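**Q** got a predicted model here, sequence first, then my questions.
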Amino acid sequence: MQAWTDEFDVVVVGSGGGALTGAYAAASQGLRTVVLEKTDLFGGTSSYSGASIWLPGTQVQERAALPDSTENARTYLRSLLGDAEAARQDAYVDTAPAVVALLEQDPNIEFEFRAFPDYYKAEGRMDTGRSINPLDLDPAAIGDLADQVRPELDQDRTGQGHAPGPMIGGRALIGRLLAAVVGTGNAVLRTGVRVTGLVVEDGRVVGVEAESNGEKLRIGGSHGVLMAAGGIEGNAEVREQSGTPGKAAWSMGPFGANTGEAIAAGVAAGGATALLDQAWFCPGVEQPDGSAAFLVGIRGGIVVDATGERYLNESLPYDQFGRAMHARNTTGDAVPSWMIFDSREGGGLPGISIPNTAPAKHLEAGTWVQADTLEELAAKTGLPAEALRASVEQFNGFAKTGVDEQFHRGEDPYDAFFCPPNGGPNAALTAIENGPFYAARIVLSDLGTKGGLVTDVDARVLRADGTVVEGLYAASNTSASLSGAFYPGPGVPLGTAMVFSYRAAQHMAR
């Protein structure tokens, strides 16, 4: 046996919200913990997020006097997901209050409730939402750690570094968690360390093999190894093998970061996998460089496929939008689709695009087209002119009556959440009538894949026969999500990652 390069009680692979919660939970109990991040910045996809976190029934909701409870959240999950993952659903909602209580004990961490509706009309739903968010953070409050946090998506994708001002959203979450982890005095943070495999002795995972700056490392974890390092979203080859819809180039994960090494290492140690064809889907605005921008909060326009016809409620929550696009594409030609809009916003997209590339750059690259008439727009996009005009005219009629007779846009509280008043009967329905007209190419993107290692209620990795791979834990998008083909509400990816990383740490401590 080769000697250890370094030894710890707990090894955490990854540095997103889940990984850092697990690291803090372990280190705060006196366990010597190391966090290994493959890239040169901490935070992963979590740092790109708005940091809504679906952790129901906590002291944060109590402070906000929110009429919600653990039982209400359990009802919502069960009515939506059924009983297939009942034990993990229960572990999720039952543990959420303890996770928040532990984190808020640290002076670096504080949350607040911010309204954002749950995504499905099901029993137990909160129309105002039940998610919590970290407070914005002055970067000076965490010193040099602030420079080690991955910038927000818009800034990072365009190589601009951190935006001036306070750290918000995911950056605030990661910055606060890093400060808390360091503050325990029991943790070491390392970047530029790529885990290549697991060390198994007598059937138990006892550490990791890794590489850093050309040096091979063997890092011991006597209590266990937590793999919380993202999914396969950035690996084109593995996505194709797994049948994951979309493309690696269109994913919202940090470029080059989440390529599935952690999942592969777990499989090599005996772990089973599930849901590898699933992702947290979203529509993406195709970018001039072939990547995509996260599209959310659509407040105008319509989306059509290659036939020039609408096929969905464009204001759907983004995962449902992505799934509708994929379903349409299996029987037709919907990837890419075209978003059709007019000049009400000066030629800007009537939605939130992150990154928000200037319209002029899109028009120059051909990812958007502009025309004075719908017929000219159809010619430039290759869409059937009669069908496109019919779709627009039908939608404009719905805007006047306030009722989308095709797809019921504007009838759900989520639909109008991002829509300002438009002077009509339905804020989510605004007529397309002010030329020039525009068409933007929309592709199938994702916020990360959600398939991975199969785990139990304590995040222990399981073999295909249901037995435990001792010493190995998985959470975040490295594990198979308990939500299956659903995205129940804002912050479920972060919430489940944080809860099960916490439970992994608690199990290691026991």
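**A** It's in. This is a predicted model, so every value here is computed, not measured.
**Q** contacts, neighbours, all on C-alpha from now
**A** Fine.
**Q** any idea how many residues pack against residue 441?
**A** 22 (other CA atoms under 10 Å).
**Q** please apply the same query to residue 307.
**A** Using other CA under 10 Å, residue 307 has 17 other residues around it.
**Q** putting a second one here so we can go through both:
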Amino acid sequence: MSESEQPTLSDDRQEVLDAADVAWDVETDVLVAGAGGTGLVAALAACENPDLTVTVLEKAPEPGGNTSLSTGMIPAAGTHLQEEKGIEETPADMARDILEKNHYEADEELVHHLARESVNLIHWLVDDWGVNLHLVDDFKYPKHSEFRMHAPVGNNGANLVAELVELLEARENVELLTNAPVTKLVAEDGAVAGVVAGDRREEYIAAAKVILATDGFGGNRRMIREYCDEEIEEALYFGSDGNTGDGIRFGADLGGDLAYMDSYQGHATVARDTGALSTYAIVMNGGILVNEDGERFGDESAGYSEFAVDVLRQPGGVAYEIFDERIFEKLTGQFDDFDEAVELGAYTEAETVAELCAVFDVDADRAEASLEAYNAAVEAGEPDEVGREDGVHTLSPPYYGTRVTGALFHTQGGLVVDEDARVLREDGSAVENLYAGGGVANGVSGHGAGGYLSGNGLTAALGFGRLAGIHARESLTE
């Protein structure tokens, strides 16, 4: 779809049909639109009643969405995986970190609710369903006060998706279809009654409950220009192509309220020459970024989303990541993203900073001075010239580097939902039978890019997905 054809909320489009004008082709109990993290978890929660039929429709050729493109790391506080490592913290600690990162601009009640539910989510996935998750306890992502990232094998979201899909395919009451986009909702007197689905041939599917899990609008440039920062409008898009705002438009056409539509997650270190993601674990283990003048231009530990804008503001919208062999060896075999970037030739090795800078045409003298200043601050245990104070190890030869740019990963605003992920109107009433999660729903990152704390996306995606599936299931079996 060309940019001019991409729909926005301001277009005069009919996103909802009247049930009186529809002849149903098939029916299901719970219809899940989208098979990313939100949709897969929602379906898993809903199908726990074997008497209910659950249908998952994904418009892409494969399930996964943005979750497949992520590290798959789920923040949670108070889990037994933490306790086994001697870590004691409460959901309130996690909520505080989220709110401090977004300067208390997010819905505080919703943040605390999702933080409390995070432990239930992890225990449910691991203990009830046998999903393979481990606690990442060798480094902390920016602004996390504790080790709370629960990650799949290879720290790779695609592995998490594969496990969830396998679990659903083993359930007799679940049908998961790809290349099957939901194109409209169907409602009766304001209550959702089903959907229209299909690309080449439309099918009308009656459903007692509909869960919108089509993610946000990162792949819709018209909507990005309408709602997000100017700096990110033309940035490289690193999310799923299917994220074109469909669910948000469907829900809004039924009167669903919207919030935080300017919120998004950026990423500061996408390797410019290969298109590979250069995992931010490089930075959090001591890597630094300089511009073409060899100068640091901000505190990298502020976070990869916030720092993406700083990178885009540099000449040419690029920066240069510098790290050393200690970091290279530590991440090898630990992060699938890192291994893939290495295989693609994203990183250049050199014995000196000057040799590295010669490859990228960066001012070597200033880059060497920047690195020396960083090392001196680490050795002194003091904040460096840009205010960064998380340094533990100095950088030493041999060095590695790559040219990076800032990118847009996904949006964080959308339909307002309650604690059960039900879509709400402006007056606070629920749109009957309709749920939303992940990028379709308002997230917990406040406004812009700066409020995003690592893991916020999956906190809302999987958290709301599970809550929606539970409420849909229980409301149909009362």
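**A** Okay, I see it. Computed from a predicted structure; not experimentally measured.
**Q** what about the residue nearest the centre of the first structure, is that helix, strand or coil?
**A** In the first structure, the residue lying closest to the centroid (CA atoms, centre = their mean) is residue 447, at 4.1 Å. With DSSP: H, G, I helix; E, B strand; the rest coil as the basis, residue 447 of the first structure sits in strand.
**Q** please enumerate the helices of the stretch 1-150 of the first structure.
**A** According to DSSP state H, counting those that start in this stretch, the stretch 1-150 of the first structure carries its helices in the segments 17-27, 59-63, 70-81, 86-104.
**Q** and stretch 415-435 of the second structure, what's buried?
**A** The neighbour-count check on stretch 415-435 of the second structure (16 or more other CA atoms under 10 Å) flags 415-418, 420-425, 430-435 as buried.
**Q** which of these sits closest to residue 225 of the second structure?
**A** residue 415 (18.5 Å; CA to CA).
**Q** residue 289 of the second structure: what's it in contact with?
**A** Residue 289 of the second structure makes contacts with 296, 297, 300, 319, 320, 321, 322, as judged by CA atoms under 8 Å, 6 or more residues apart in numbering.
**Q** let's see it at 7 Å
**A** With contact taken as CA atoms under 7 Å, 6 or more residues apart in numbering, residue 289 of the second structure is in contact with 296, 319, 320, 321, 322.
**Q** how many residues are close by the last one?
**A** In this case it means residue 322 of the second structure. Residue 322 of the second structure has 26 neighbouring residues, counting by other CA under 10 Å.
**Q** tell me which helix or strand it sits in.
**A** For residue 322 of the second structure, the host element (DSSP states H and E) is strand 318-324.
**Q** how big is the offset of that strand relative to the first structure?
**A** Taken over the aligned residues, the distance from strand 318-324 of the second structure to the first structure averages 4.2 Å (mean CA distance after the TM-score superposition for the first structure).
**Q** in that strand, what counts as buried?
**A** Going by neighbour count (16+ other CA under 10 Å), the buried part of strand 318-324 of the second structure is 318, 319, 320, 321, 322, 323, 324.
**Q** mind putting those residues into a markdown table with distance to residue 23 of the second structure?
**A** As requested, those are exported to a markdown table (distance: CA to CA, whole Å):
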| residue | distance to residue 23 of the second structure |
| --- | --- |
| 318 | 54 |
| 319 | 56 |
| 320 | 58 |
| 321 | 58 |
| 322 | 61 |
| 323 | 61 |
| 324 | 64 |
